[in-house]
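Undergrad: the amino acid sequence is not available; the structure is as follows:
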């Protein structure tokens, strides 16, 4: 086969055979396809699309470009994926809660992307913890703790790693077909039996409007089910942070408060909802509501926290992290309030700007080689609809220096809108599919 002929067929709107997409994915993995050809392929797919069958074929071809996992465990292998947002530390609650319910969760996660935080960066704010494991250690951790949140190995889905890097520099990230194949190829390679998807919509999400988020959710659910993995999706709100904190250690702290049975709030509510649906997909609950009740029990009785503690210790973190997490997490040098500029109500937030403010504090990467400061970020973020008097704290800034705090405050003052009347607060769940 020939890469140029495959690219030309997509450019001309002709459907591709499964074998052609398989050849191209393998060519990405082994270098037979050049960067120029990968970029041309991505642009052709962006402009012409692959259709439902072609999208599924590309997803499976990318899945099969490297190592695939299979499992022989005494419970279902299930997982969750979020399309990214701010204050989204759901995975840290959901994975151990599912494990406490008898499921196994081999969660392969990533770093921060754009204005959103990465689950691996959050976990690595725990001293000593490392998220890269070889396959044998990964399998052992899943079997012993019931859950493992780790980075992808070099052997898994090499076609996606190559194509993703090309998409990032060729203005083709937005392709629905390529987004779908990228997300699902990694999840399917993990050998899942069930997958729940959290597709974000709103100012802090990549998809700013419901229609775009729903279109992505539909593509993901259709493709994953066609590939043989029971999958459903939730379209959830990202017009304000999921947790009242943005930043690696600060989000771990919020997850620990939920795992230790604290007030649930938006973070707990979304974690319980998604985990309940995952239990339904895995056959451990007859309905999402029953699964949600099972998950709530693991948060109140401490069993979810115990599974989290076993995972943290196995990844090199402190053995007593669950009991003494506040003393282990790093603390910023400067912590100060951001005062409300006027009396009124919190009526809107620019979530993307808030996420970028955290990046500017050093809580994420502006270039790949940047070192992340795990202590910086925002916490005590007031929810939409809250009434405030002039000077009341809207949130706290955690910074490495006064200068960094000043710059973040200037950004955040523009990102949070105070109005005279309380605005309608969007519901946490905008829709469900599957």
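TA: Everything's here; your move. All values reported here derive from a predicted model rather than from experimental measurement.
Undergrad: for the rest of this, base every contact and every neighbour count on C-alpha atoms.
TA: OK.
Undergrad: next, the residue nearest to residue 351 when sequence neighbours are not counted: secondary structure please.
TA: Nearest residue to residue 351 in three dimensions, chain neighbours excluded: residue 204, at 3.7 Å (Cα to Cα, 6 or more residues apart in numbering). Following DSSP: H, G, I helix; E, B strand; the rest coil, the label given to residue 204 is coil.
Undergrad: just the one 3 residues further on next, same as before
TA: Residue 207 carries the three-state label coil when classified by three-state DSSP.
Undergrad: check it against this one:
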């Protein structure tokens, strides 16, 4: 295999065979292919794209670069969902235990937040003691007892993806639909799933800014899922305002506790039920009943305990992580709230410390916004539009100065 020839072919718009793609990924994972060559190939893919067949082969090669979760023939059906990320996107924490109530298994491998989009692992780690790094024996133990587990990627799963993403992150090749598809789908398929639902976001608070871009990514992922034997479906979700009423790690956990008790915001419950019904056995109406009577809340507590978390802290999580400075942003006038810009809020929340600009950055579990008003509601002058939770007076004042730019009342 002469790697420069393959790079040149892709650079010129040619097609790579399944065997060539598998050989490239194997060589790169072993360390036999220099990073500068993989960076060049990634840039060629960025500009020239890949056929659906090439994308499926790339996903398969990355999937088989490491280990996969193994299941027995008579184990329950395995299902999961993947979200492309957004502001206040906390659905995983409610969805996984709800699906476990339906008798399916949810071996959810999640990620951390980067940029303005929050990460499921960061939210979970705001629960004192909660362990997101489990080995495969521990993963199976939790699944066997509860039916769901929420963990980070193990060292053995998709090592090619880890190496390739690190390169893409520093070479300007992250926003490539084939490379995004292979990265997401290889990790999800490594869970050994039967069904997968994809929550693809678009709008100011999402990676994909337009519905057309989201549709292209969704189609690519569904095509790859089906090609590799996993029933995949998709939900396109607008992310022009935050999901639910909070954004920030501990604040979102508190909102999820409410939702797990059947007391959550309507938009959060609706998204959870839409996603769950796409991969569940029971119909949506039955899933709603399970959620509202608290079945998923019991499952969530069981999972937290088995993963080392302090269950007693769940209902007082905002006291465990309480920001020193909390202030309300109030409506300056009466009218219809027409804009609560998710992207703008995301950057403010990032600056408060709830997210990370670089993968190694720490996150502050306590900071963020809650009591976020929903667009389409009528507000009166003096009504609370949201609350800001900040670590310092300086970051609080800055947030209160900037946030009105992202809110509109007419």
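TA: Received, thanks. Fair warning: this is a prediction, and the values are worked out from it, not measured in the lab.
Undergrad: show me the contacts for the residue nearest to residue 351 of structure 1.
TA: Residue 204 of structure 1 makes contacts with 85-86, 238-241, 350-352, 355, as judged by Cα atoms under 8 Å, 6 or more residues apart in numbering.
Undergrad: same thing with residue 35 of structure 1?
TA: Counting by Cα under 8 Å, 6+ apart, residue 35 of structure 1 has contacts residue 166.
Undergrad: relative to residue 159 of structure 1, how far out is it?
TA: 12 Å (Cα to Cα, to the nearest Å).
Undergrad: for the stretch 101-250 of structure 2, which segments count as helices?
TA: Applying DSSP state H, counting those that start in this stretch to the stretch 101-250 of structure 2 gives helices spanning 120-125, 136-146, 159-171, 177-189, 211-227, 249-260.
Undergrad: may I see those helices arranged in a markdown table, with mean neighbour count and distance to residue 380 of structure 2 as well?
TA: Shown next, in a markdown table, are these (neighbours: other Cα atoms under 10 Å; distance: least, Cα to Cα, whole Å):
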| stretch | mean neighbour count | distance to residue 380 of structure 2 |
| --- | --- | --- |
| helix 120-125 | 22 | 33 |
| helix 136-146 | 16 | 46 |
| helix 159-171 | 17 | 45 |
| helix 177-189 | 23 | 44 |
| helix 211-227 | 19 | 33 |
| helix 249-260 | 25 | 25 |
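Undergrad: re the thing from before, any idea how far residue 85 of structure 1 is from the residue nearest to residue 351 of structure 1?
TA: 5 Å.
Undergrad: what's the overlap in contacts for those two?
TA: Between them, residue 204 of structure 1 and residue 85 share the contacting residues 238, 241, judged by Cα under 8 Å, 6+ apart.
Undergrad: by neighbours, which of the contacts of residue 204 of structure 1 wins?
TA: residue 85 (33 neighbours; other Cα atoms under 10 Å).
Undergrad: surely that one is in a helix?
TA: No - per three-state DSSP, residue 85 of structure 1 lies outside any helix segment and is coil.
Undergrad: on that earlier part again, got CSV for the helices of the stretch 101-250 of structure 2, with distance to residue 61 of structure 2 too?
TA: Putting the helices of the stretch 101-250 of structure 2 into CSV (distance: least, Cα to Cα, whole Å) gives the following:
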stretch, distance to residue 61 of structure 2
helix 120-125, 26
helix 136-146, 21
helix 159-171, 8
helix 177-189, 8
helix 211-227, 12
helix 249-260, 34
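Undergrad: residue 80 of structure 2 is nearest to which of the ones you listed?
TA: Nearest of the helices of the stretch 101-250 of structure 2 to residue 80 of structure 2, taken as Cα to Cα: helix 177-189 at 7.9 Å.
Undergrad: mean shift between that closest one and structure 1?
TA: When structure 1 is overlaid, helix 177-189 of structure 2 sits 0.5 Å from its aligned residues on average, using mean Cα distance after the TM-score superposition for structure 1.
Undergrad: how far out from the middle of the chain is that helix?
TA: Centroid separation for helix 177-189 of structure 2 versus its chain: 13 Å, with Cα atoms, centre = their mean, to the nearest Å.
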